[in-house]
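>>> I would like to see how this sequence folds:
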Amino acid sequence: MAADVVIVGAGIVGAACARALARAGARVVVLDRGAAAAGTSAHGEGNLLVSDKGPGPELELAKVSLRRWAALADELAGELGPRFPSIEHDAKGGLVVVTSADGLTGLRRFAAAQRASGVEAVEVGADRARELEPDLAPGVLGAVHYPQDAQVQPVAAAEALLASARRAGADVRTGVEVTGPLLGADGELAGVATSRGEIPAGAVVVAAGPWSGEVAERLGSRIAVRPRRGMVLVTSPMPQRIRHKVYDGDYFAATQSAGAELQTSAVVESTRGGTVLIGSSREQVGFDDRLRTEVLAQMARRAVAVFPFLARTNVMRSYLGFRPYMPDHLPVIGPDPVRAGLWFATGHEGAGVGLAPTTGDLVAAQLLGLEPPTDPRPFAADRPSLVEAEPGATRPPAQEVRS
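Coordinates of the predicted model:
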């Protein structure tokens, strides 16, 4: 059966695209070579943040998505009913803390720029910071409180979006790998060949996270997405002592770094189940999934510097995942400039959960000629900042794959 749109990737971004397109009336097929929400979406913390984004296109996307998530939590609960697991939307707010005078000056400057862009960023002194988080380390000099920051359970949220998409007619197929393109008479993409047969389609959306580059090459194009590995520590359940998402002032610099070397910062928050999630790390090592205990140790030391009580807390497990990194730190949301019929929704790095709803709405709007929720131009695959950072990223391989 032909589809209007094939979406490659059943993580949270692919799920959001599927829901938006299916609810707008498109015939949608979602493909994933593994299980749904089993890749990057299953190895993150479910952050919905504005606190870590400076003024610019990503912040604008995040502000729209935060509002969408608040509405989606109610929409999905009402649509799917009480038997479906909650997405655990929690508008807990964020707290960015600093321990040096220089750090405080930099944080103030950053927060002022965010406020000018419409973010709620409330500077608080050391005493007020400890009212918000009583267990903070004595060395914390000040903080900025971000009431808009929130969190969802990422796997539950992705599954809920997919369930909603199915209710709107989407066909979700797992264990199906895309192996090549189906091409039309003029070389346009007209569907995909898969491990389970051919699927004709009017458009193909690659939403395969850090594996999007591999999928793009199979379909006769290129995209500069690369994997950036991150690790998380999970404590044993305990009575909740951490009320917000709390991180140190180095986190923003780590997210924006272009270096391949290890970047760590303290990122600490509680879950509804009583565990504490401790991050974060970033390093470019390809798809190397070997555990590095020195990375976990560095993360633990940084977390204890913010919350000393964690030094007496048992760690239950750790996990790692791969984020889809783009060299100019913006996702790609829109058509491929080389191959007609090929679209992208990828490259969100660690912000995919937060940005997923508006990404899906942007893809649907561009594909179906609807009014976009925000300006799509900054996320184009041939934007100048991406072409300059990664020349040739959108040119086809020398040897095209044909089917």
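
>>> only C-alpha atoms for contact and neighbour calcs from this point on.
Fine.

>>> what about Glu88, distance to Met238?
Noted for Glu88: a distance of 18 Å to Met238, by Cα to Cα, to the nearest Å.

>>> just Gly11 next, same as before
In this structure, Gly11 and Met238 are separated by 30 Å, where distance is defined by Cα to Cα.

>>> likewise for Gln114?
34 Å.

>>> another one to check against the first:
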Amino acid sequence: MLPDVVVVGAGIAGAACAEALSAAGVRVTVLDRGAPASGTTAAGEGNVLISDKAPGPELALAQASLARWPVLLESLEADVEWQAKGGLVVALSSLDALTDFASGQRAAGVRAEVVSASDALALEPGLTPSVVGGVYYPEDAQLQPVLAATALLGAVRRRGGSVLAGVTALGMRPGGVMTSVGFLPCGAVVNACGPWAGEFGAAAGAPLAVMPRRGMILVLACPLYTRVIHKVYDADYVGAVESSDADLQTSTVVESTMAGSVLVGSSRERVGFDSSLRVDVLRVLARKAVRLFPPLAEVPVIRAYGGFRPYVADHLPVIGADPRVPGLWHVTGHEGAGIGLAAGTGQLFADLFLGREPVVDPAPFRVDRDGVMV
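Modelled structure (predicted):
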């Protein structure tokens, strides 16, 4: 059976769109030039965050996604190391900026609880005594991104769809998509190529201003004398996420995994597709993590990894049909929030594709907004 839709990109965004379409009875084929979930998805931390998003369209999509993830995972009977652990944002100087940010979020329906220094230390005993307080976000969660993408793609296969690894999409022509193994007829093509979405968009006749933004993560051994219970980050993180600066941005993010390791981030810089790991950046991440959690100074580093996130200048995902090429849709631009936003993104995309009432207002994510189409 020929597919109704070909999804180009087997990362978390493409997998979520394919799953949502297949659940509605659409025949789907997913292509990836590499192994499924081996690109940006494999380089993520698995964050499902509300805490770092200001009121607006991205927060609305994050809230829809947060509500959908547990229901979706239950329906798939998938173990993806889901942890509804909550997040703690801490300040080492003034709390004013954090409390103002949290106040705006609460008005948008986010649970954000201002905590004192003693409360923060009670939540995370390994924190430095220098914290002056923070904001606790009980809704923040975490999952293992490769397991999640694999579970979504598994559902596509069970419903009769296909997942083709090692197949490169080369462009479009009427009635289908050109690939490295020949022409594949289909009714529509979804560009879910993440940081490479601009590249495939250009090949399909619809270039996008999507750029790679590189990030690096340290993985530490399991600390025996302290635990990191929540996702913990400092007040600089939100500013780094929202920054459009191409230069290096770093902030402290520390969290544990169900495997027992500790992940330390985060960094952001626009350096093209330069995949080299920079030791100087890793040193900055390590120093900042120890400043926040002094006991981590004695914990050995297991490894470091990095990857590219799909950056758009206005920091909003691109979700919708391309007005320039009939049958071409785009789902990209989530930058470092793609794991958390994936469930809601898949639902929104399927709503638009099938003509259903959209789960959130799709207008802010449209392809033809300022600064997206080249």
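
>>> looking at Gly11 and Met238 of structure 1, which one has more neighbours?
For Gly11 of structure 1 and Met238, the more surrounded residue by other Cα atoms under 10 Å is Gly11, and the numbers stand at 30 against 13.

>>> identify the residue nearest the counterpart of Ser180 of structure 2 in structure 1 in space, chain neighbours excluded?
Under the alignment (TM-score structural alignment), Ser180 of structure 2 maps onto Ser195 of structure 1. Nearest in space to Ser195 of structure 1, with sequence neighbours left out and distances taken as Cα to Cα, 6 or more residues apart in numbering, is Glu177 at 5.3 Å.

>>> residues in contact with that neighbour?
The contact partners of Glu177 of structure 1, taken as Cα atoms under 8 Å, 6 or more residues apart in numbering, are 31-33, 194-196.

>>> can you select the buried ones among those residues for me in ChimeraX?
The buried subset of the contacts of Glu177 of structure 1, as determined by 16 or more other Cα atoms under 10 Å, is captured in ChimeraX by this line:
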select :31,32,33,194
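
>>> can you add distance to Val6 of structure 1 and secondary structure and give the contacts of Glu177 of structure 1 back as JSON lines?
Formatted as JSON lines, the contacts of Glu177 of structure 1 follow (distance: Cα to Cα, whole Å; DSSP: H, G, I helix; E, B strand; the rest coil):
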{"residue": "Leu31", "distance to Val6 of structure 1": "7", "secondary structure": "strand"}
{"residue": "Asp32", "distance to Val6 of structure 1": "11", "secondary structure": "strand"}
{"residue": "Arg33", "distance to Val6 of structure 1": "14", "secondary structure": "coil"}
{"residue": "Thr194", "distance to Val6 of structure 1": "11", "secondary structure": "strand"}
{"residue": "Ser195", "distance to Val6 of structure 1": "15", "secondary structure": "coil"}
{"residue": "Arg196", "distance to Val6 of structure 1": "14", "secondary structure": "coil"}
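
>>> need the max-distance pair from the contacts of Glu177 of structure 1.
The largest distance within the contacts of Glu177 of structure 1, taken as Cα to Cα, falls between Asp32 and Arg196 and amounts to 11.7 Å.

>>> look at Trp343 of structure 1 and give its secondary structure.
strand (DSSP: H, G, I helix; E, B strand; the rest coil).

>>> and it, what pairs with it in structure 2?
Aligned partner of Trp343 of structure 1 by TM-score structural alignment: Trp329.

>>> how about Glu269 of structure 1?
Residue-level alignment of Glu269 of structure 1 against structure 2, with TM-score structural alignment as criterion, gives Glu255.

>>> check contacts around that match.
Glu255 of structure 2 makes contacts with 228-232, 262-264, as judged by Cα under 8 Å, 6+ apart.

>>> next, count neighbours for Gly355 of structure 2.
Other residues lying near Gly355 of structure 2 total 9 when counted by other Cα under 10 Å.

>>> before we move on, what about Leu153 of structure 2?
Counted with other Cα under 10 Å, the neighbours of Leu153 of structure 2 add up to 29.

>>> look up the closest residue to it, ignoring the ones flanking it.
If you skip the residues right next to it in sequence, Leu153 of structure 2 has Ala15 as its closest partner in space, 5.6 Å away by Cα to Cα, 6+ apart.

>>> can you pull out the helices in structure 2?
Counting by DSSP state H, the segments of structure 2 that form helices are 12-23, 57-76, 96-107, 117-123, 145-158, 197-203, 236-242, 279-292, 338-354.

>>> so of the ones you listed, which one's packed in deepest?
helix 12-23 (a mean of 28; mean count of other Cα atoms under 10 Å).

>>> if I look at the residue nearest the centre of structure 1, how far off is Ala36 of structure 1?
When structure 1 is reduced to its mean C-alpha position, the closest residue under Cα atoms, centre = their mean turns out to be Gly352, at 1.4 Å. In this structure, Gly352 of structure 1 lies at 15 Å from Ala36 of structure 1, with Cα to Cα as the measure.

>>> and Val246 of structure 1, by the same measure?
30 Å.

>>> over to Glu75 of structure 1?
From Glu75 of structure 1 over to Ala36 of structure 1 the distance is 21 Å, taken as Cα to Cα.

>>> circling back to that earlier point, now render the contacts of Glu177 of structure 1 as TSV, adding distance to Arg166 of structure 1.
What follows is the contacts of Glu177 of structure 1, written out as TSV (distance: Cα to Cα, whole Å):
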residue	distance to Arg166 of structure 1
Leu31	13
Asp32	15
Arg33	18
Thr194	21
Ser195	22
Arg196	20
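
>>> sorry, back to before: count the neighbours of the match of Trp343 of structure 1 for me.
For Trp329 of structure 2, the neighbour count with other Cα under 10 Å is 24.
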